[in-house]
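J.: Mind looking at a prediction? Sequence and model below.
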Amino acid sequence: MLSVSKEFTFEAAHMLSEHEGECKNLHGHSYKLIVEATGDIQNGMIIDFKDLKNIVKETIIDKIDHSFIYYNSSKDDVEHKIAEVLKGSGKKIFEVNYRPTAENMAMHFYNILNDNLKDKGLKVVSITLYETQKSFAKVVG
């Protein structure tokens, strides 16, 4: 199988409600997202890297970069208050219905991109989401 990959970076803050460690506190990450896709080769390419870049930026990066990732079912009242203040101030939030762990975010991105790439006859092979330089979650399709 032949595939193509493209890397993206974004900055975001979150907090993990009910976490026993330091990640229960509001904190941020410099994320790195690696998208790997496959499909039939046409004119020598699976997909133009520019087209892949545009799809990922439009569906994920532009929405999440420099945002507060807000878990809308959090059991932490502080998280809801932070989101309320940010929304009321016109600040950027990325609202999700899951705990914003690297694992859950990687799966979410995998699903979003598979839905958007299938129209082009492509399939996501894997999504790798680095939360730090040495820690990442990977979804393999």
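T.: Received, thanks. Residues are numbered from 1 along each chain as shown.

J.: can we go C-alpha only for contacts and neighbour counts from here?
T.: OK.

J.: how many neighbours does S67 have?
T.: Other residues near S67 number 20, with proximity taken as other C-alpha atoms under 10 Å.

J.: wait, it sits on E11?
T.: Yes. Under the criterion of C-alpha atoms under 8 Å, S67 is in contact with E11, at a separation of 7.4 Å.

J.: show me where this protein has strands.
T.: Taking DSSP state E as the criterion, the chain carries its strands at 3-14, 27-39, 67-71, 93-96, 122-130, 136-140.

J.: mind checking how far the shortest one is from the chain centre?
T.: Computed by C-alpha atoms, centre = their mean, to the nearest Å, the separation of strand 93-96 from the middle of its chain amounts to 11 Å.

J.: One more: the longest one?
T.: For strand 27-39, the distance between its averaged C-alpha position and the chain's averaged C-alpha position is 7 Å (C-alpha atoms, centre = their mean).

J.: tell me what that strand is packed against?
T.: When contacts are defined as 3 or more C-alpha pairs under 8 Å, 6 or more residues apart in numbering; DSSP states H and E, strand 27-39 sits against strand 3-14, strand 122-130.

J.: coming back round to it: let me have the strands of the chain in CSV, extended by distance to A106.
T.: Formatted as CSV, the strands of the chain follow (distance: least, C-alpha to C-alpha, whole Å):
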stretch, distance to A106
strand 3-14, 13
strand 27-39, 9
strand 67-71, 14
strand 93-96, 13
strand 122-130, 6
strand 136-140, 6
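
J.: dropping in the other structure now:
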Amino acid sequence: MYEVRVETDFAAAHFLSHYHGKCERLHGHNYRVRLWARGSELDTGGMLIDFGVLKGLLREVCGRLDHQNLNEFSVFSGDPSAERIAKYIFDEMLTLLSHGGYNAKLLYAVDVYETPTNMARYVRD
């Protein structure tokens, strides 16, 4: 099995509506996002999928979130947790890969780091 990973980052603000503690107040993070693709077969060029394709699409998706208040995105239902952000990025990447003619089944996981030591992951089931 082959795995490849690309990463990018974005900065955004959020608060958690259903959390009681300091995260219920508006605050920001410099998010780090890692996207993983996995598969058992390489293309004729010896690659699972082009790093440039993955990174470009990931930057496009994360660019939509950059310097935004994530609570304004209805997809997060008022609680833009790292878990929900990871799922959103995963779903958006599936769509972009499919529409771009790439094998979306290669998309395996998205990691969203709120800090260097706190991360949530969404994995294809």
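T.: Structure's in. What do you need? No experiment lies behind these values; they were computed from the predicted model shown.

J.: TM-score for these two?
T.: Once the chains are overlaid, their TM-score stands at 0.85 when taken by TM-score structural alignment, normalised by the length of structure 2; 117 aligned residues with a C-alpha RMSD of 1.5 Å.

J.: re the thing from before, comparing the helices and strands packed on strand 27-39 of structure 1, which comes out most buried?
T.: Between these, strand 122-130 has the highest mean count of neighbours, a mean of 22, where neighbours are mean count of other C-alpha atoms under 10 Å.

J.: Could you check the angle it makes with strand 136-140?
T.: For strand 122-130 of structure 1 against strand 136-140, the angle between stretch directions is 160 degrees (axes from the mean of the first three to the mean of the last three C-alpha atoms, to 10 degrees).

J.: which residues sit against strand 122-130 of structure 1?
T.: Contacts of strand 122-130 of structure 1 with the rest of the structure, by C-alpha atoms under 8 Å, 6 or more residues apart in numbering, involve 3, 31-40, 46, 102, 105-107, 109-110, 113-114, 117, 136-141.

J.: what comes up buried for the lengthiest helix in structure 1?
T.: Assignment by DSSP state H gives helix 102-117 as the longest helix of structure 1. By neighbour count on 16 or more other C-alpha atoms under 10 Å, the buried set for helix 102-117 of structure 1 is A102, E103, M105, A106, M107, H108, F109, Y110, L113, N114, N116, L117.

J.: Look up the counterpart of it in structure 2, residue range please.
T.: On structure 2, the counterpart of helix 102-117 of structure 1 by TM-score structural alignment is residues 82-97.

J.: what's the distance between the matching stretch and the middle of its chain?
T.: The gap between the average C-alpha position of stretch 82-97 of structure 2 and the chain average comes to 5 Å, counting by C-alpha atoms, centre = their mean.

J.: again with stretch 19-27 of structure 1
T.: Taking C-alpha atoms, centre = their mean, the mean C-alpha location of stretch 19-27 of structure 1 is offset from the chain mean by 19 Å.

J.: quick one: contacts of that stretch?
T.: Surrounding stretch 19-27 of structure 1, the residues in contact under the criterion C-alpha under 8 Å, 6+ apart are A13, H14, M15, L16, S17, E18.

J.: can we see that at 10 Å?
T.: Stretch 19-27 of structure 1 is contacted from outside by 12-18, 68, 76, 78-79, 82, 101, using C-alpha atoms under 10 Å, 6 or more residues apart in numbering.

J.: tell me the contacts of L48 of structure 2?
T.: Contacts for L48 of structure 2 (C-alpha under 10 Å, 6+ apart) come out as M1, Y2, E3, V4, A37, R38, G39, S40, E41, L42, N103, L106.

J.: Identify the farthest-apart pair in the residues you listed.
T.: Comparing every pair within the contacts of L48 of structure 2 by C-alpha to C-alpha identifies M1 and N103 as the most remote, at 15.6 Å.

J.: So between these two, which is more surrounded?
T.: N103 (14 against 8).

J.: Any figure for the gap between the residue nearest to the more buried one when sequence neighbours are not counted and F76 of structure 2?
T.: Computed as C-alpha to C-alpha, 6 or more residues apart in numbering, the closest residue to N103 of structure 2 that is not its neighbour in sequence is L97, at 6.6 Å. In this structure, L97 of structure 2 and F76 of structure 2 are separated by 22 Å, where distance is defined by C-alpha to C-alpha, to the nearest Å.
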